[in-house]
Each structure stands twice: as C-alpha cells, then as structure tokens.
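I'd like to go over a predicted model; first the sequence, then the structure.
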Amino acid sequence: MTTDVVRARPWFEAGTWGGDWMKEHIPQLNQHEVNYAWSFELIAPENGVVLESNKNLLEISFDWLMELQTTAVLGRDAERFGTEFPIRFDFLDTFEGGNLSIQCHPSLEYIQTNFGENITQDETYYMLDCKDDAKVYLGFQDDIDPAAFKTALESSVEENKAIDIEKYVSSFPAHKHDLFLIPNGTIHSSGVNNMVLEISATPYIFTFKMYDWVRLDLDGNPRPINIDHAFNNLNFERKGDRVAEELISKPAVIHASNGMRIIDLPTHKDHFYKIERLEFEKGIALETKNQCHVLMLVEGSSVLVKTKNGRTVRFNYAETFIVPAAAGTYEIINEGGTEAKVVRAFIK
C-alpha cells in the first residue's frame, strides 16, 4: 500500500460561517445540508483509509497506517515525526457564507506545555477559488494598541456587540492561487467568498478565537472565545508593511522545460514544510527522494497518477492524494484539455 498513491476518505461538516462552493462542485454531497464549512481532506487524527476486497469495504484509521509503516510513508522524515503524520490539507468554504472567526494558533512551547502536543499549527491559506470581493484578514494594523484591542474584544463579549475589526486587524484582497502565510501567533481569518485550501502542520485542534462577529453556532449557542489564550500567543510585531512583506508568498519559477513548470511558493521560516505548484500541459515525472508528498489538483478536470509499480489512479479537481516516500517515482498525467495545476507539499 505504501508504494502506491493513497487518498484518505474525506469528511464534510456544516458550520455557522459555511458556504456553498462544495455543494456546487461536489454533487455527490448531500444537497439538503444547510452548508458545508469544512472538508477534512487529510487530517491524520480525523481521516480513515478505505480498503476494498471482493466488493467488501473496510475503513481503518489513517493512524493505523502510520503505526504499521511509518518509515515507508515518511521516509527520511520518520525519525523526526515518528507515527505523527505532519502535514494536513483541509477546506474552508465561505462562498456566500460568512467570515471565519478572528483567531490565532499557539506557539510551539505553549502547545507543548499546556496541551501536550508535539507540533503546533503553523498554517497557510492557498486560495483555491474566490470571488472578486474576497479578502483575508492577516496581521495587525501598524498602529495597533494591544491593550485597547483586548479591551474592545472583552467588551464585545460582555455586551454582545460588534466591533470594527479592521481598526485593529489588516486585510488583503484574495485572488485565485494566492498563498497567505500564517505562522503560529499570527492573527488571521478568511473573509467571505473564499474557498481556502488550508495547508498546515498537523497537531490536534487548538484554535484561539478572539472575535466571532457576534453570532451563534448552528444550534443557537455562542461559540467559545479564548481571548486570554490568544493574548498569550499573539505576535504584535506582525503588523503594517511587515505583513505584506513576510506573510504573503512570492512565487518563483524554479524549473521549466517541455511544457511544464515547477513554481516555488516560499513559506515562512517557522513552517517546516515546503509548498510548490506543478503546472503542465501533458504530464510530469517526479521523484519522492525518500519523502512523502501531499498533493491536490487545484486547476484542471482530472489527472492520472502512475507509480513505478504500474498502478494508475485517477484524481479529480480539488481531490487530495498522498504519494508515500516508498513509492520512489511517480508520474502525473493531465486528462484535461487545458493546463493542469497541482499543489505539492513536503517537509523542508
């Protein structure tokens, strides 16, 4: 199994800010659901792998695969991460929905000390799709006053009143295929009308929400707000011009030949993973170099992925797949009539 391409079984969930992009683009989903906020494409503690034999199906936890074949999956990175799969892909859908909460994630020391995790959620937003008015909240305004901001947040909770969040938090227009960098401690949120591919490190779920637009969840209850935890982790130096300079990736072509390009999407120094975009008209041959690759088709209709043992699997637009380190070499073949674009993430 670990010499072939693998797709984890995703799961989908509605949410108070959820949108309708997934409903429209994935017709197999229940169209009667109120919305879809998340798709957990690959979050190892949450996803399973489905095995088939003689038309019988058996789903096992992705963690089982890691316990049994860690080195085959992660290759040279197995010693560093052990049985924890380090990279996650998930969707955040706000098309015709709402803004995500204003939030941050804990520092490595904080999550280890307070929650017993080994890694923290240094993440990115890759913009799979968006409307013309889409934006991302990222970093602070240059004149941020931390004490005044905290007072405004606490008053919002106590008095159930909205605040002008852009008085404190910067926002940037979002465009298809942009990459926003969100290392731990960075204040952030996706605005409405985005379809975000969130590429991240994989701890469990520790998100500190500071402001949730004075709204209730789908059951009519307030969502948890964690102002104190957030202020123990916020980096107030990520403000003003530094945000655009340091937290918006600047793509660069690192290889081009025979109708294909490999584009580096530089990540922050705190991210332990790299992100590249593979663009090709017909196909591209790749090597794992003893590392695991996590990939998604982000433009095009479908691709075939062929591993060196001869197995070929089709993946459609917006589907995540994993090429384990033990696969060695693989080829991605474009089945569409236009250029295909595939995002690839792997450990630095």
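Great, that's in hand.

switch to C-alpha atoms for all contacts and neighbour counts from now on
Noted.

buried sites along the helix or strand hosting Thr70?
Per DSSP states H and E: Thr70 is located in helix 62-74. Residues of helix 62-74 classed as buried by neighbour count (16 or more other CA atoms under 10 Å): 62-63, 65-66, 69-74.

one more structure, for comparison:
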Amino acid sequence: MEVLKFKAVYKKKIWGGRKLATKFNRQIPEGNVGESWELAAHEHGSSTIANGQYQGQELMEVVAKEGKNLLGTAISVEAFDKFPLLIKFLDINDKLSVQVHPDDQYAQEHAAGELGKTEMWYIMDAEEDAKLIYGIDKEVNRDEFAAAIEAGELRQHLEELSVEAGDVVFIPSGTVHSTLGGVLIAEIQQNSDTTYRVYDWNRVGDDGKPRDLHIESALDVIDFGSEPRDKVEGLTIEKEGYTREIQVACPYFTTETLDITTTYQGQANGERFYVLMGLEGSVTINYKDGSTELTAGETALIPADLGSYELKGDSKVIVSYIKDPAQVKEELKNDGYNEEELAKIAGLS
C-alpha cells in the first residue's frame, strides 16, 4: 500500500474559532469551527482518502478491501468493523463545557454500543495564561458533587492547570475536564463521540435555549477520589537526526512526538498502522514505492505493510499507534530504562 492522506471533516462549535484557517492556511466553513476530524470512521463523520489509488473513497471502504495490509496483524478484529482511533484538531476559542467521557463498559451499555473515550491532548498553541480544568477535588464524593452542581457552586471542586504550547495532558475516561479558552489542540482518542456535559457556563445554543446537560450520566462515570493529575513529562530519547519523546502508552493508543532535524528511519513491518500529525515545519515521507509531503496541520496514515520508510526534513510530528503497554514497557526496559524513567510515560502501569 501507499501512505494515505485525508480530507478533513469540519465541525462548527459554539466555542470554536478560525485558527484552523489562519494557522494552517485552510479553506474552512464560515463561522466558529471547533473541530477538524483528521482521521475518522464514525457515523458522525468519516474521512475520505485524498490521494492515490483510493482517492475519494471512505476510510472503512479501504479497510474492507485491504484488511490487515492496512491495519496490521496485531490489531484486534473489532477494528476491522470500527476503526479504533479518532484523530482531531480542536480550536477552542471560548470555554469548553465542563465534561466527562465514559469507559468502554458504560458506553456499550448506555451509549448505543459506542466505545469509551480515553484521549490525549497536545497543546499546539495557547494564549497567555491559558488554563484547563483537569480533574476534581479528590475529597469530594458523588453526593457532594451533585449538590454543588444543583447549587451552582461547582467551580470550587474543579482543579485548574496552566498550559502552554508543547504541553501534553492525558485524559482517561472518567476525568472531568474543560478548557477556559484560547488553545489549539491535537487530540488522539478512542473512536467515540460520547460526551456528558456537567456544566456549560450558562450558555445558550443557536436555538436560544440552554444546551443539554447530562448530569446523571456524568455522575455515573466520573472517577471520584482519583489523585490530582498533572501534565505528561514524557520519556525523551535522543538519537542522531531526531529526538523521540514517548508521552502516553495505554491500552487504546501509544503516542510520541518526533522532533526531526534531519532524518528518522521507521518500519511498518505488518503488525500495526501508524498515524502521523504534522505539528511544525514539513517532512517528506519516503518509502519503496513513492514519497508524500506532510506539513504542519496535515495528517497521514502509514499502512501496516508499507515496510521501511524515512521521514526527512526539519519538523515535529505526533506518531500514534496501538501497542500493548506491557510490550512497550518490556522493550524500553530491555533498552535500559528504569522504573523512574518509565513513570514519565502516562498510562504505562
């Protein structure tokens, strides 16, 4: 197969903005565009291939034709019916609703068979003093949290986190989160579009009515009593020509950034696919049967059977793939990394 690129699916949001046009020089719909679904196979939006022999076809059409050639032998059979990841850019110009996502079990039972939603945010751009809401007071219980919502006093139980460009946060299902505006985010997540709003800043939608809240469902899935979270430190690995930083290794995805100064040699050996998101600069993806340019704001999929490939240029990209965290840990330990160093990777138990 060849490297695949995609046409984005844009979503207008009350909290969206225009950064996707100004930063990436894109032609986007008018109005407040909050999300660009870069790689998606969901009933609420599906990616169309933008290049090569499958140009114009939807992602799952190609999965049906290519199967393991695209996804790989190590990917679960469920992925052949429902692509496991949803990759986005988020332009959060105004406050995001205070929200939480369910895990797999709750979503299967209560959200029409959806997957759960664990996600990772890479902060691409942030206004001065930008803040996230990231978790809740570990001492508050369900009843106290519900009473605070009813009394309009929720803010006292929300943990805030200052962020700047380059920061990474890991958001497992059950984590209450939001932003207070002014951030551009690359998001890697499970393939789900299920969100339970806890609070929406007393806003009204386009119809002039308050937007729906989902308080009972949210209370069901919030991870009460969890320890406060912080930004992901990541495990940095210096190599000639690039710096690799592994940020997250959880059952749903592994993510790392590559800061490439000259070249990076990769290998798609048939086991799994890789998704590349351009963050800065541009890179040429060279492989046996061709080459593809990837610039900041673009996304590409490396099929599992591509073989050896080279990333050449001066750029920074996010690489996402699916790998058993135990295998990630074992490989890094074999390379000489100790438990303290491995603890810098979020989700790696």
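Arrived safely, thanks for sending. Quick caveat: nothing in here was measured; it's all calculated off a predicted structure.

ok so, going back, closest to Asn232 of structure 1 among the buried residues of helix 62-74 of structure 1?
Using CA to CA, Asp63 is the member of these that lies nearest Asn232 of structure 1, at 31.3 Å.

aligned counterpart of that closest one in structure 2, please.
Matched by TM-score structural alignment, Asp63 of structure 1 corresponds to Met60 in structure 2.

so which residue of structure 2 lies furthest out from the middle?
Ala151 (33.4 Å; CA atoms, centre = their mean).

that older thread, following element in sequence after the helix holding Thr70 of structure 1, please.
helix 78-81.

how big's the offset between that next one and structure 2?
Once the two are superposed, helix 78-81 of structure 1 sits an average of 3.5 Å from its aligned residues in structure 2 (mean CA distance after the TM-score superposition for structure 1).

and for that helix, what's in contact with it?
70-71 (CA atoms under 8 Å, 6 or more residues apart in numbering).

one more time with 6 Å, if that's ok
Helix 78-81 of structure 1 is contacted by residues Thr71 when judged by CA atoms under 6 Å, 6 or more residues apart in numbering.

so where in structure 2 does the helix or strand just after it end up aligned?
Following helix 78-81 of structure 1 in sequence order, the next helix or strand is strand 87-93 (DSSP H and E). Using TM-score structural alignment, strand 87-93 of structure 1 lines up with residues 85-91 of structure 2.

which strands and helices sit next to the helix holding Thr70 of structure 1?
Counting contacts by 3 or more CA pairs under 6 Å, 6 or more residues apart in numbering; DSSP states H and E, helix 62-74 of structure 1 is packed against no other helix or strand.

that one vs structure 2, mean deviation?
Mean deviation for helix 62-74 of structure 1: 1.3 Å (mean CA distance after the TM-score superposition for structure 1).

where's that helix relative to the chain centroid, distance-wise?
Chain-centre distance of helix 62-74 of structure 1: 21 Å, with CA atoms, centre = their mean, to the nearest Å.

then stretch 20-36 of structure 1?
Computed by CA atoms, centre = their mean, the separation of stretch 20-36 of structure 1 from the middle of its chain amounts to 19 Å.

same check on stretch 87-94 of structure 2?
Here stretch 87-94 of structure 2 is found 11 Å from its chain centre; the criterion is CA atoms, centre = their mean.

circling back to that earlier point, okay, now the closest residue in space to the match of Asp63 of structure 1 that isn't next to it in sequence: neighbour count?
Closest residue to Met60 of structure 2 apart from its sequence neighbours, by CA to CA, 6 or more residues apart in numbering: Ala41 at 6.5 Å. The local packing of Ala41 of structure 2 (other CA atoms under 10 Å) involves 23 other residues.

quick one: Ala41 of structure 2 from Gly241 of structure 2, how far?
From Ala41 of structure 2 over to Gly241 of structure 2 the distance is 34 Å, taken as CA to CA, to the nearest Å.

which parts of the stretch 1-150 of structure 1 are strands?
When assigned using DSSP state E, counting those that start in this stretch, the strands of the stretch 1-150 of structure 1 occupy the ranges 11-13, 38-42, 48-53, 56-61, 87-93, 102-104, 123-130, 135-140.

looking at the ones you listed, which is closest to Ser170 of structure 1?
The nearest among those, by CA to CA, is strand 135-140 at 5.2 Å.

list the buried residues in stretch 222-231 of structure 2.
222-224, 229, 231.

may I see those residues organised as a markdown table, with secondary structure added?
Listed next are the buried residues of stretch 222-231 of structure 2 as a markdown table, based on DSSP: H, G, I helix; E, B strand; the rest coil:
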| residue | secondary structure |
| --- | --- |
| Ile222 | coil |
| Asp223 | coil |
| Phe224 | coil |
| Arg229 | coil |
| Lys231 | coil |
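
please tell me how far the residue nearest to Asp137 of structure 2 when sequence neighbours are not counted sits from Ala304 of structure 2.
With sequence-adjacent residues excluded and distances taken as CA to CA, 6+ apart, Asp137 of structure 2 is closest to His157, at 5.1 Å. From His157 of structure 2 across to Ala304 of structure 2, the span is 45 Å (CA to CA).

those two: who's more crowded?
Neighbours per residue, other CA under 10 Å: of His157 of structure 2 and Ala304, the larger number sits with Ala304, 26 against 17.

wait, a strand at that one?
No - remark: Ala304 of structure 2 does not belong to a strand; assigned using three-state DSSP, it is coil.

ok, the alignment partner in structure 1 of it - contacts?
Aligning on TM-score structural alignment places Ala304 of structure 2 opposite Ala325 in structure 1. Ala325 of structure 1 makes contact with 72-75, 288, 290-292, according to CA under 6 Å, 6+ apart.

could you redo the last one with a cut-off of 10 Å?
2-4, 70-78, 287-293 (CA atoms under 10 Å, 6 or more residues apart in numbering).

out of the residues you listed, which are buried?
Judged by 16+ other CA under 10 Å, buried ones among the contacts of Ala325 of structure 1: 2-4, 70-78, 288, 290-293.

give me the nearest residue to the residue of structure 1 sitting at the aligned position of Lys13 of structure 2, chain neighbours excluded.
Using TM-score structural alignment, the partner of Lys13 of structure 2 in structure 1 is Gly15. Using CA to CA, 6+ apart and skipping the chain neighbours, the partner closest in space to Gly15 of structure 1 is Ala37 (5.0 Å).

tell me the counterpart of the one you found in structure 2.
Match for Ala37 of structure 1 (TM-score structural alignment): Gly34.

isn't its match right up against Ile14?
Yes - if you go by CA atoms under 10 Å, Gly34 of structure 2 and Ile14 touch, sitting 7.6 Å apart.
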